[in-house]
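Chemist: Mind looking at a prediction? Sequence and model below.
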Amino acid sequence: MDIPSYKIALIVGAGEGLSASLARLFAREGIQVALAARKIEKLGALCHETGARAYACNAAEPDNVERLFGLVEREIGAPDLVVYNAGARARGAFIDLAPADVAQSIMVSAFGGFLVAQQAVKRMLPNNHGALLFTGASASVKGYSQSAPFAMGKFALRGLAQSLARELSPQGIHVAHFVIDGGIRSATRNEPPERPDSMLDPDAIAMSYWNVLRQPRSAWTWEMELRPWVERF
């Protein structure tokens, strides 16, 4: 069996938590890492730890995304592994939602995924090789009360991933969508003592991403749901 290998990873929507766990894992596996976020000041320690480079980018702006891929390609090389981890929320009673906030939520959660994927695929297709990973949420499959904008964006991102998997898998590009069904543990957010393991460990999520990336092409996963063992679904 041929196990895919990757040389350059780009994580869009980088920060602490899952993105940081992915960056550390990829670096340990010998993959060069690029990190993209609107504010890169917060990424200094992670870059120092992993040897990653940070790039400022608003994923919802076409010019920003095109510039990002151009810079990464010139300074590191064309990424053959791209993770879209960006998202935006607008919460509130439906009749009180501001249209501009709703539009922004959808732009970041879904349209940004399209922009990033399009730039990535342009560089992957000539080699018939690459991987696109999209981070979804409970809202990818369940529209919660007073959270319509987030559900709209995440439903759209899931649809994008499913469409791309059908189009691009036969061309050697592995597309996968991850439904993160539960809260992710962080330095500032932990589960209560009476509910141990009720939040997802970001390192454990990263390992699941890695397991999907290592799948032989004769048995690819296009979607994976992850949740704590005590989570109801």
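Modeler: Noted; the coordinates are in hand.

Chemist: Going by C-alpha atoms from here, please, whenever you check contacts or count neighbours.
Modeler: OK.

Chemist: Which other helices and strands does the biggest strand by length in the chain contact?
Modeler: In the chain, assigned by DSSP state E, the strand with the most residues is strand 173-180. Where contact means 3 or more C-alpha pairs under 8 Å, 6 or more residues apart in numbering; DSSP states H and E, strand 173-180 is packed against strand 130-135, helix 148-168, strand 223-226.

Chemist: Switch the ones you listed over to CSV; also include distance to Val82 and mean neighbour count.
Modeler: Listed next are these as CSV, based on distance: least, C-alpha to C-alpha, whole Å; neighbours: other C-alpha atoms under 10 Å:
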stretch, distance to Val82, mean neighbour count
strand 130-135, 5, 25
helix 148-168, 13, 21
strand 223-226, 16, 16
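
Chemist: Which one, of those, ends up nearest to Arg217?
Modeler: strand 130-135 (11.3 Å; C-alpha to C-alpha).

Chemist: Go ahead and name everything in contact with that closest one.
Modeler: Contact partners of strand 130-135, identified using C-alpha atoms under 8 Å, 6 or more residues apart in numbering, comprise 6, 80-86, 113, 117, 124, 157-158, 161, 172-180, 213.

Chemist: Could you do stretch 93-101 as well?
Modeler: For stretch 93-101, contacts defined as C-alpha under 8 Å, 6+ apart pick out Ala90, Arg91, Gln146, Ala148.

Chemist: Below is an additional structure, to be compared with the one above:
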Amino acid sequence: MTEAVGQNLARKRLAWIAGVGASAGLGAALARRFAREGLGVAVTGRSRDRLDAVVDEIRAAGGAAFTAPGDVTSESDLTAIARQLAGTGTLEAAIFNAAGATRAATLELSAEQFEAAWRVTTLGGFLFARAALPALLATGRGSLLFTGATASLRGRPPFAAFASAKAGLRSLTQSLAREFGPRNIHVAHVVVDGGIDGERLRTSSPQRVAERGPDGLLNPDEIADAYWHLHQQGRSAWSQEIDLRPFNESF
């Protein structure tokens, strides 16, 4: 983080978003949404070039943001970012959007692939929470939000690794909510039940995008609106879990 950026964000309300990639993706949409509400946004992911592009986009729109690259499976990376945030502003929202999207038939799924999905999705969520919670507790309030999926609720082939990891993340959020809700930290899990209309799906499955038709995929900006609503909920009526899906998605 440059000195100029640090001065711009000094004593500012902050949001930290892990799992930011392409501009046309959910992580970037979340960063734009929280920045639009006046929070300084720290964006974390493994590609500095992509993070820089998202930060430039936010700044061009008049928001405040900075790049905080790191690996969510690295405790030292997340601890260093949390330390950086502590000297930058007051953390009010922390969002974990990373996932290890392993896809393979069970007999073709290696132990290494299975573990990798768990490390990014479940262990990463735990490490992120542990890094963010001290700052949220110091603020005395805030939200800790996690991105889930259809696989959080039910498993099916060829997603054995992804489903088990997402189910683990969901259980983690329930534990965190019960422990830290009484301490004024709103922990919530968002089940994204359907395909997201972003770069990943449009690149990997253009046929699926065409088949779904208008509004048949989840719009990242509209998903981000739901996260902002969770962040704004009054504590007498907190949601621990919400689900989002297109109007024509079966469930």
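Modeler: Cool, got the structure. Everything numeric here is computed off the predicted structure, so don't read it as measured data.

Chemist: Which parts of structure 1 are helices?
Modeler: Ranges of helices within structure 1 are 18-28, 44-50, 62-75, 99-106, 112-124, 148-168, 202-213, based on DSSP state H.

Chemist: What residues in structure 2 pair up with the fifth one?
Modeler: Using TM-score structural alignment, the residues of structure 2 aligned to helix 112-124 of structure 1 are 124-136.

Chemist: Just tell me what Ala93 of structure 1 corresponds to in structure 2.
Modeler: So, by TM-score structural alignment, Ala93 of structure 1 is matched to Ala105.

Chemist: Tell me the residues of structure 2 aligned with stretch 160-179 of structure 1.
Modeler: Taking TM-score structural alignment, stretch 160-179 of structure 1 hits residues 172-191 over in structure 2.

Chemist: OK, contacts around the most centrally placed residue in structure 2?
Modeler: Centroid check for structure 2 by C-alpha atoms, centre = their mean gives Asn97 as the closest residue, at 2.1 Å. By C-alpha under 8 Å, 6+ apart, the contact list for Asn97 of structure 2 reads Ile17, Ala18, Gly19, Val20, Leu26, Gly27, Phe146, Thr147.

Chemist: Which of the residues you listed remain contacts when I look at structure 1?
Modeler: Contacts conserved in structure 1 for those, using both residues aligned by TM-score structural alignment, their matches' C-alpha atoms under 8 Å: Ile17, Ala18, Gly19, Val20, Gly27, Phe146, Thr147.

Chemist: how about the first one, what's its match in structure 1?
Modeler: The criterion is TM-score structural alignment: under it, Ile17 of structure 2 has Ile11 as its aligned partner in structure 1.

Chemist: Could you measure from its match over to Leu22 of structure 1?
Modeler: Per C-alpha to C-alpha, to the nearest Å, Ile11 of structure 1 is found 8 Å from Leu22 of structure 1.

Chemist: pretty sure Ile205 of structure 1 is touching Gly17, no?
Modeler: No: with contact defined as C-alpha atoms under 8 Å, Ile205 of structure 1 does not count as touching Gly17 (10.0 Å).

Chemist: Of these two, which one has the most company?
Modeler: Shown here are Ile205 of structure 1 and Gly17; by other C-alpha atoms under 10 Å, Ile205 has more neighbours (20 against 17).

Chemist: how about the more buried one, what's its match in structure 2?
Modeler: Residue-level alignment of Ile205 of structure 1 against structure 2, with TM-score structural alignment as criterion, gives Ile223.

Chemist: How about Val83 of structure 1?
Modeler: Val83 of structure 1 maps onto Ile95 in structure 2, by TM-score structural alignment.

Chemist: Same list (the helices of structure 1) but as JSON lines, adding distance to Ala219 of structure 1.
Modeler: Converted to JSON lines, the helices of structure 1 look like this (distance: least, C-alpha to C-alpha, whole Å):
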{"stretch": "helix 18-28", "distance to Ala219 of structure 1": "22"}
{"stretch": "helix 44-50", "distance to Ala219 of structure 1": "31"}
{"stretch": "helix 62-75", "distance to Ala219 of structure 1": "30"}
{"stretch": "helix 99-106", "distance to Ala219 of structure 1": "32"}
{"stretch": "helix 112-124", "distance to Ala219 of structure 1": "20"}
{"stretch": "helix 148-168", "distance to Ala219 of structure 1": "13"}
{"stretch": "helix 202-213", "distance to Ala219 of structure 1": "10"}
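
Chemist: wait, which of those helices is closest to Pro193 of structure 1?
Modeler: Pro193 of structure 1 sits nearest to helix 202-213 of all these, at 18.5 Å, using C-alpha to C-alpha.

Chemist: who does the closest one touch, helix- and strand-wise?
Modeler: helix 18-28.

Chemist: What is the mean deviation of the helix it packs on from its aligned residues in structure 2?
Modeler: Compared with structure 2 after the fit, helix 18-28 of structure 1 shows a mean deviation of 1.2 Å (mean C-alpha distance after the TM-score superposition for structure 1).

Chemist: so that helix matches what in structure 2?
Modeler: Against structure 2, helix 18-28 of structure 1 falls on residues 26-36 (TM-score structural alignment).

Chemist: rewinding a little: what two of the contacts of Asn97 of structure 2 are the furthest from one another?
Modeler: Across those (C-alpha to C-alpha), the longest gap, 13.1 Å, separates Val20 and Phe146.

Chemist: show me the contacts for the match of Val83 of structure 1.
Modeler: Here Ile95 of structure 2 is in contact with Ala15, Trp16, Ile17, Ala18, Leu144, Leu145, Phe146, Thr147 (criterion: C-alpha under 8 Å, 6+ apart).

Chemist: The second one and Asp193 of structure 2, how far apart?
Modeler: According to C-alpha to C-alpha, Trp16 of structure 2 stands 24 Å off from Asp193 of structure 2.
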